[in-house]
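K.L.:
Have a look at this prediction, sequence included:
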Amino acid sequence: MSSTTTGGAGAGEPTRRDFLYIAAVGIGAVGTAAAIWPFISQMNPSADVLALSSIEVDLSNIQTGMSVTVLWRGKPVFVRHRTQAEIDKAVADDKADLPDPATDESRVKKPEWLVMMGVCTHLGCVPLGQQGDYGGWFCPCHGSHYDTSGRIRKGPAPLNLPVPEYAFISDTRIKIG
């Protein structure tokens, strides 16, 4: 008995059918990716959101003892040029019994500049500056008192005023975000 081969190609060699199968799967994969890409792309942040992701603040116009409030991501950020007395008081209060313990050094990059979110950690009100029992910030809505480093000292707020991500670009400019 003799063996016969059909189709003219050996058992291990690719055939025209194999090529058509691989080409069809490849074209299908590329087509699926092209169809899905707009749906994935629309989830990226828009240009106006990216523009708000960081801001620069000029510090040269802020005199010692003054504060400015800037908006970042739709929320107020307090930038305070602290006096030496405020810095000394904040450092002295590091050893006080704090509800949310944090040293003044851990909250600032340069002692004379305090940068923090201006949103009370109790219910999201905006505290008033240089008021309250500790000379820092006072939230009149529910009576939270913050010290000269923005740490909660008294009242219902559970946490310190948060410090956003920021960096000094130069001696007179910071970038928040």
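P.N.:
Cool, got the structure.

K.L.:
Could you use CA atoms for every contact and neighbour count after this?
P.N.:
Fine.

K.L.:
so how far is the biggest helix by length in the chain off the chain centroid?
P.N.:
Counting by DSSP state H, the longest helix found in the chain is helix 16-41. On the basis of C-alpha atoms, centre = their mean, to the nearest Å, helix 16-41 sits 38 Å off its chain's mean C-alpha point.

K.L.:
show me where the chain has strands.
P.N.:
Applying DSSP state E to the chain gives strands spanning 55-58, 67-72, 75-81, 113-117, 128-129, 137-139, 144-146, 152-154, 166-170, 173-176.

K.L.:
May I see those organised as TSV, with mean neighbour count and distance to residue 106 added?
P.N.:
TSV is the format used below for the strands of the chain (neighbours: other C-alpha atoms under 10 Å; distance: least, C-alpha to C-alpha, whole Å):
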stretch	mean neighbour count	distance to residue 106
strand 55-58	15	21
strand 67-72	16	20
strand 75-81	20	16
strand 113-117	23	11
strand 128-129	18	21
strand 137-139	25	19
strand 144-146	26	16
strand 152-154	23	15
strand 166-170	13	13
strand 173-176	16	17
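
K.L.:
hold the first one in mind and look at this next one:
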Amino acid sequence: MKWPRPAQPMTGPVIPIASESSGSNFDFRLHPPSASLPSHSHSHAIADTPLAVNCFTMSLSSASSTLLRTCARQQLPTSRTASPFASANERGSTLKIPNFSKYQSNKNPRSNQVFSYFMAGTMGLASAVGAKATVQDFLVNMSASADVLAQAKVEIALGAIPEGKNVIIKWRGKPVFIRHRTQGEIDEAREVKWESLRDPQADEDRAQRPEWLVMLGVCTHLGCVPIGEAGDYGGWFCPCHGSHYDISGRIRKGPAPLNLEVPSYQFPEDETLVIG
């Protein structure tokens, strides 16, 4: 095949050719071909010429089928033989795995575990103490004030209450009946067959001392305040709905379901009563 001779020699610049499959760069300089290239010298020319130059020349000049077959046989490197990415050994490569060996502790791993457990336990203990203090402060703020606690207990001098009389005092915002009963009233209260009552309760269970009867002055029906020394049984009577209580404060007639409540009290001295 004869090549056309250029008018002037071609001494062009170096043109880089990049292969997409190999990522490599080839530099070559374009030179004018000879006037005629014998057919038997195709293989020598192809063997002596870089592969990228031959393929590039083929694309420019539409070379013969022999050159096409040679380029097909001698393919450029693919991704199966060479990685398209840069090597990790190259300078400035971002594929290098960082080395953290200088941060590694030289101590025994068991000692590190002990230290970790100690720190976790210390933080847990500190958190528990803080939570306890928070809850305790909250409960203290929600507790009763000093004036309310002062009314938690009431002390009464019993010597000022004559026999056969009632005294009403205020305890925790509620009225309290204190009755100094006579011997006749005590006998009357104990002669009743309490087993057949609506709210069965013996008089001995309601009075620590027979002569002193202490009860909350609140009707068990709707919370009214009964009247003392009234009613059909000589005890207390609720005028709101007609509940009758006997001399022991037990319900005997009317809508009230339960007896008058007995609060917690004690006798620290013979003439002193403490409620609460």
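P.N.:
Noted; the coordinates are in hand. Everything quoted here is computed from the prediction, not taken from an experiment.

K.L.:
Fetch the TM-score of the aligned pair.
P.N.:
After superposition, the two chains reach a TM-score (TM-score structural alignment, normalised by the length of the first structure) of 0.88; 173 aligned residues with a C-alpha RMSD of 2.2 Å.

K.L.:
Where does stretch 157-169 of the first structure end up in the second structure?
P.N.:
Aligned using TM-score structural alignment, stretch 157-169 of the first structure spans residues 256-268 in the second structure.

K.L.:
what about that stretch, how long is it end to end?
P.N.:
By C-alpha to C-alpha, to the nearest Å, the extent of stretch 256-268 of the second structure from end to end equals 33 Å.

K.L.:
How about residues contacting it?
P.N.:
198-199, 206, 214-221, 243, 245, 249-251, 273-276 (C-alpha atoms under 8 Å, 6 or more residues apart in numbering).

K.L.:
show me what contacts the counterpart of residue 132 of the first structure in the second structure?
P.N.:
In the second structure, the residue matched to residue 132 of the first structure (TM-score structural alignment) is residue 231. Going by C-alpha under 8 Å, 6+ apart, residue 231 of the second structure touches 237, 244-245.

K.L.:
what do you get for residue 243 of the second structure?
P.N.:
Counting by C-alpha under 8 Å, 6+ apart, residue 243 of the second structure has contacts 237, 251-256.

K.L.:
Which residue in the first structure aligns with it?
P.N.:
In the first structure, residue 243 of the second structure lands on residue 144 (TM-score structural alignment).

K.L.:
From residue 112 of the first structure, how far off is that match?
P.N.:
From residue 144 of the first structure over to residue 112 of the first structure (counting by C-alpha to C-alpha), the distance is 24 Å.

K.L.:
and what of residue 37 of the first structure?
P.N.:
49 Å.

K.L.:
Next, work out how far apart the match of residue 243 of the second structure and residue 86 of the first structure are.
P.N.:
19 Å.

K.L.:
that older thread, turn the strands of the first structure into TSV, columns for distance to residue 8 of the first structure.
P.N.:
Formatted as TSV, the strands of the first structure follow (distance: least, C-alpha to C-alpha, whole Å):
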stretch	distance to residue 8 of the first structure
strand 55-58	71
strand 67-72	73
strand 75-81	75
strand 113-117	77
strand 128-129	89
strand 137-139	88
strand 144-146	88
strand 152-154	85
strand 166-170	72
strand 173-176	72
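
K.L.:
Of all those strands, which one is nearest residue 43 of the first structure?
P.N.:
strand 67-72 (21.7 Å; C-alpha to C-alpha).

K.L.:
And that closest one against the second structure, how far off on average?
P.N.:
Compared with the second structure after fitting, strand 67-72 of the first structure has a mean deviation of 0.5 Å; criterion: mean C-alpha distance after the TM-score superposition for the first structure.

K.L.:
Which part of the second structure matches that strand?
P.N.:
Going by TM-score structural alignment, strand 67-72 of the first structure sits over residues 166-171 in the second structure.

K.L.:
a strand runs through residue 15 of the second structure, doesn't it?
P.N.:
Yes - according to DSSP: H, G, I helix; E, B strand; the rest coil, the state of residue 15 of the second structure is that of a strand.

K.L.:
quick one, what contacts it?
P.N.:
Neighbours of residue 15 of the second structure in contact, by C-alpha under 8 Å, 6+ apart: 27-29.

K.L.:
can you do 10 Å?
P.N.:
Taking C-alpha atoms under 10 Å, 6 or more residues apart in numbering, we find residue 15 of the second structure in contact with 26-30.

K.L.:
Please indicate which of those residues are buried?
P.N.:
Buried by 16 or more other C-alpha atoms under 10 Å: nothing, out of the contacts of residue 15 of the second structure.

K.L.:
Let's see which of those end up in strands.
P.N.:
Per DSSP E, these map to strands at 26-29.

K.L.:
tell me which of these is nearest to residue 170 of the second structure?
P.N.:
residue 26 (110.3 Å).
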